[in-house]
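Enquirer: Using only what follows, build the 3D model:
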Amino acid sequence: MSNQERHPGEQRVCTAEDTTPCPDTELLTPREVPLGGPRAMPVLRSLPGKNRRMIGAWCFADVYGPTDISHQAGMQVPPHPHIGLQTVSWLVRGRVHHRDSLGSDQLVQPGQLSIMTAGHGIAHSERTPQDAHPVLHGAQLWIALPEGDRHGPPAFAHHDDLPVLTHPGARLTVIAGDVDGHRSPARVHTPLMGAEVTLDPGAHLTLPLDPDFEHGVLPLDTPLDLLGHHIEPGALLYLGPGRHHLDLAATRGARLLVIGGTPFTEDLLMWWNLVGRDHDEIVRARTDWERARTGHGTRFAPVTGDPGPALPAPELPTARMRPRPPHRR
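Expert: Take a look at the predicted model:
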């Protein structure tokens, strides 16, 4: 299609070597937050950010480690509730024991995907097993469920047969959705993608992208210079729609996640571990959790086999909470 503008402006093509940030990019700086209860482990949280809260349906991104846990408890997250989302657990090193209120009992290991669909309500715990590797390193991401699917039944699936694409000096694992015709077996509910990319020192990879998607690049271990931005591990670089490919290169080698999806069109209210649409819905879910936690409710079943008490919900804010759009307009 021809550009029919009578006075077109200069069109800039951004490459990895550019030192000026591209106009359709935004660097989301992470904040350190405690994960879990009294023995909380610090994580770096880049999504939701202050101005940009989502990338496609991806609404939450934590990176933890690499941390030496040989003399620590590691990850110890007691049973807690979720509604309206899918959790994506991805490990680089170490192991995590997942248990949930469906009776799932799964050891999560590097290169394997555990995806939990909360639907109307689920509870789960995540704990480092006693015989775990001494180093823990990974990411936890959430996918918001659209209106038509968020009230459905909960589910859990574990996949150790993810598609892996290899190129000279590069390896790509398809975690969710489709990448260059290779599809993850994980069930998702909106058009999206997620992949882990590892690059050897000096390697280069051209990653095909869906131009209808917005994307995010999340380094896991080493800093990455991309499209005029210096991205530290745990930070997230947002890329606007319209890109057909992404050129990735790493002088020292790198491991990173690339996520993306069609822009989400629903406003969300995210509070604690709950993703809803309005204040009253969050209040009901919190009340249902507190009743279940003390043995009086039915919405959230107990997490069978977990060794500790469930996590109490925090106090609600004094003012009514409002749903927010995927990005500040």
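
Enquirer: From here on, just use CA atoms for contacts and neighbour counts.
Expert: OK.

Enquirer: Contacts for stretch 23-39, please.
Expert: 40-47, 49, 52, 73, 75-78, 229, 231, 234-240, 311 (Cα atoms under 8 Å, 6 or more residues apart in numbering).

Enquirer: cool, stretch 160-179 as well?
Expert: Outside stretch 160-179, the residues touching it (Cα under 8 Å, 6+ apart) are 111-113, 182-188, 191-201, 203-205, 208-209.

Enquirer: if we can go back for a sec, counting neighbours, which of the contacts of stretch 23-39 end up buried?
Expert: 41-47, 49, 52, 75-78, 229, 231, 234-240, 311 (16 or more other Cα atoms under 10 Å).

Enquirer: Which of the contacts of stretch 23-39 fall within strands?
Expert: 41-47, 76-78, 229, 231, 236-239 (DSSP state E).

Enquirer: Closest one of the residues you listed to L145?
Expert: L47 (16.2 Å; Cα to Cα).

Enquirer: Would you confirm that that closest one contacts A57?
Expert: No: using Cα atoms under 8 Å as the test, L47 is too far from A57 to be in contact (11.5 Å).

Enquirer: list residues touching both of those two?
Expert: Joint contacts of L47 and A57 (Cα under 8 Å, 6+ apart) do not exist.

Enquirer: residues in contact with the residue nearest to the spatial centre of the chain?
Expert: Nearest to the mean C-alpha position of the chain, by Cα atoms, centre = their mean, lies L141 at 1.9 Å. Neighbouring residues of L141 by Cα under 8 Å, 6+ apart: W58, C59, F60, A61, D62, T87, V88, S89.

Enquirer: switch to 10 Å and redo it
Expert: Going by Cα atoms under 10 Å, 6 or more residues apart in numbering, L141 touches 45, 47, 58-63, 86-90, 115, 259.

Enquirer: Secondary structure of V303: a helix, I assume?
Expert: No: using DSSP: H, G, I helix; E, B strand; the rest coil, the assignment for V303 is coil, not a helix.

Enquirer: so what's the residue nearest to it when sequence neighbours are not counted up against?
Expert: The shortest distance from V303 to any non-neighbouring residue, by Cα to Cα, 6 or more residues apart in numbering, is to S101 (4.4 Å). Taking Cα under 10 Å, 6+ apart, we find S101 in contact with 79-81, 121-125, 154-155, 300-305.

Enquirer: Of those residues, select the buried ones using a PyMOL command.
Expert: To isolate in PyMOL the members of the contacts of S101 that are buried, counting by 16+ other Cα under 10 Å, one can use:
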select buried, resi 79+80+81+121+122+123+124+125+154+155+300+301+302+303+304
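
Enquirer: and of the contacts of S101, the nearest to G148?
Expert: P154 (14.0 Å).

Enquirer: Tell me the spacing between the closest one and H124.
Expert: According to Cα to Cα, to the nearest Å, P154 stands 11 Å off from H124.

Enquirer: and this one, so I can compare the two:
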Amino acid sequence: MSNVEAEPIETDCTGAPEACVEVIPARKVPLGGPRAMLVQRTLPTKDRSMVGAWCFADHYGPDRVDDSGGMRVLPHPHTGLATVSWLFEGEIEHTDSNGVHAMVRPGELNLMSAGYGISHSEISTPETDVLHGVQLWLALPDADRNGQKDFQFHAPESVPLPGDVGSVRVFIGTLVGSSSPVSMSTPMLGAEIILDAGAEVTVEVDPSFEHGALLDTDTLRFEGVELERSAMGYAGPGRSTLTLANPGATQARIILLGGVPFDEDLIMWWNFVGRTHEEIVEYREQWEEHAERFGTVAGWTADERIPAPPLPNSRLRPRRRAR
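Expert: Next up is the predicted model:
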């Protein structure tokens, strides 16, 4: 997915661990196109730009495609990050400049690593009536950010939560004894949790991780703090357990993200993750010049692509992690 905000903010992808639970409200962002499908974005913000290496989180739907126009994200570039597509309903066609053509379906992880540079498109299929899911990005550490393009697929098994009060699908990392085989550059967690109505569960987690709980449904208590739909609750490192409680009359769905705090200063602007102003300028120029770095996406003409927005007048600088 592309960040198609008309004036993308320069964002430092670091965030300070907090002793308390912080609530990150979502903001509505159009994905572009004639009818501008809206998504709810919780990461990045000026106050909280990352959870571990997770640096971008969009939540969308359930939206009827007849009303929203569905997803039609033309070829666009990425550097220094990996995209994670996870659907609850619908189907999306992914095509990238590394020659990968894949269908994104509910309960199946599609992870594309940009490495040195990649471009891709994402289009909801004609058979899709309702589109509902999350799009996530994670920053690659300096040692891996200029590596090879890559694509990983995993369909995790649903396993019961402790106390049999729901289920979980672990698509990255390990939770409640279930582990994903997906290879990651930094220690991370990504899981979809379904929590029964009126139920509460406590799960063991890595105390070196910070965590974010993104709520898909109406209400949840995360470590005792109330969350509303599309909001994210942030819990800093130091916890060996996390408690989630569902006060509602229907099941709650949560995307639980985690990871060790990302300790590199970096800049995220538009669809690029870099380290310096000069790098971002170079990436933008190369995309506009149709440089080989980003390749071409099969099925699209040279003019069918998302143009890069203009750079701000000021110099891009990382916002430092509060210590």
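
Enquirer: ok, back up a step: wait, which of the contacts of S101 of the first structure is closest to R286 of the first structure?
Expert: P81 (8.7 Å).

Enquirer: contacting residues for the closest one?
Expert: 100-101, 118, 121-125, 272-274, 285-286, 288-290, 292-293, 299-301, 310-313.

Enquirer: Against A123 of the first structure, how distant is it?
Expert: For P81 of the first structure relative to A123 of the first structure (Cα to Cα), the value is 4 Å.

Enquirer: Overlap in contacts, those two.
Expert: D100, S101, W289, R293, R299, F300, A301, A310.

Enquirer: out of those residues, which are inside helices?
Expert: W289, R293 (DSSP state H).

Enquirer: Tell me where the stretch 1-150 of the second structure has helices.
Expert: 65-68 (DSSP state H, counting those that start in this stretch).

Enquirer: can you give me the strands for it?
Expert: 11-12, 22-24, 27-30, 38-43, 54-64, 72-78, 81-89, 92-96, 101-104, 109-113, 118-124, 130-139, 150-154 (DSSP state E, counting those that start in this stretch).

Enquirer: from the ones you listed, which stretch is densest packed?
Expert: Of all these, strand 11-12 has the most neighbours on average by mean count of other Cα atoms under 10 Å, namely a mean of 27.

Enquirer: Which positions in the first structure sit opposite that strand in the alignment?
Expert: Across the first structure, nothing matches strand 11-12 of the second structure (TM-score structural alignment).

Enquirer: So what's the gap between that strand and the chain middle?
Expert: Its chain's C-alpha centre and that of strand 11-12 of the second structure lie 15 Å apart, by Cα atoms, centre = their mean, to the nearest Å.

Enquirer: what packs against it?
Expert: strand 267-269, strand 272-274 (3 or more Cα pairs under 10 Å, 6 or more residues apart in numbering; DSSP states H and E).

Enquirer: how distant is the first one from the center of its chain?
Expert: Put simply, strand 267-269 of the second structure sits 15 Å off its chain's centre (Cα atoms, centre = their mean).

Enquirer: what's the mean distance for it versus the first structure?
Expert: Once the two models are superposed, strand 267-269 of the second structure sits on average 0.5 Å from its counterpart in the first structure (mean Cα distance after the TM-score superposition for the first structure).

Enquirer: can you check the last one too?
Expert: Superposed on the first structure, strand 272-274 of the second structure shows a mean distance to its aligned partners of 0.5 Å (mean Cα distance after the TM-score superposition for the first structure).

Enquirer: what's next to that strand, contact-wise?
Expert: If you take Cα under 10 Å, 6+ apart as the criterion, strand 272-274 of the second structure is touched by 2-3, 11-13, 55, 77-81, 114, 117, 138-140, 142, 145, 265-268, 279-281, 283-284, 318.

Enquirer: quick one: whichever residue in the first structure pairs up with W54 of the second structure and A155 of the first structure, what's the gap?
Expert: Matched by TM-score structural alignment, W54 of the second structure corresponds to W58 in the first structure. W58 of the first structure is 18 Å from A155 of the first structure, where distance means Cα to Cα.

Enquirer: again, but for G169 of the first structure
Expert: Taking Cα to Cα, one finds G169 of the first structure at 37 Å from A155 of the first structure.

Enquirer: Equivalent analysis for L269 of the first structure, please.
Expert: Distance, L269 of the first structure to A155 of the first structure, using Cα to Cα: 22 Å.

Enquirer: same deal with P48 of the first structure?
Expert: Counting by Cα to Cα, the gap from P48 of the first structure to A155 of the first structure is 24 Å.

Enquirer: And for Q72 of the first structure?
Expert: Counting by Cα to Cα, the gap from Q72 of the first structure to A155 of the first structure is 31 Å.

Enquirer: Indicate which one of the helices and strands packed on strand 11-12 of the second structure is closest to G90 of the second structure.
Expert: strand 272-274 (27.4 Å).

Enquirer: I'd assumed A245 was in contact with R253 of the second structure.
Expert: No: R253 of the second structure is beyond contact range of A245, at 11.2 Å (criterion: Cα atoms under 10 Å).

Enquirer: which of these two has more neighbours?
Expert: Taking other Cα atoms under 10 Å, R253 of the second structure and A245 do not tie; R253 has more neighbours (25 against 22).

Enquirer: The match of W54 of the second structure and R127 of the first structure: what is the separation?
Expert: For W58 of the first structure relative to R127 of the first structure (Cα to Cα), the value is 24 Å.

Enquirer: just P34 of the first structure next, same as before
Expert: Applying Cα to Cα, the value for P34 of the first structure to R127 of the first structure is 15 Å.

Enquirer: Repeat that for L162 of the first structure.
Expert: For L162 of the first structure relative to R127 of the first structure (Cα to Cα), the value is 24 Å.

Enquirer: With M193 of the first structure instead?
Expert: Taking Cα to Cα, one finds M193 of the first structure at 27 Å from R127 of the first structure.

Enquirer: can you check G228 of the first structure too?
Expert: For G228 of the first structure relative to R127 of the first structure (Cα to Cα), the value is 38 Å.
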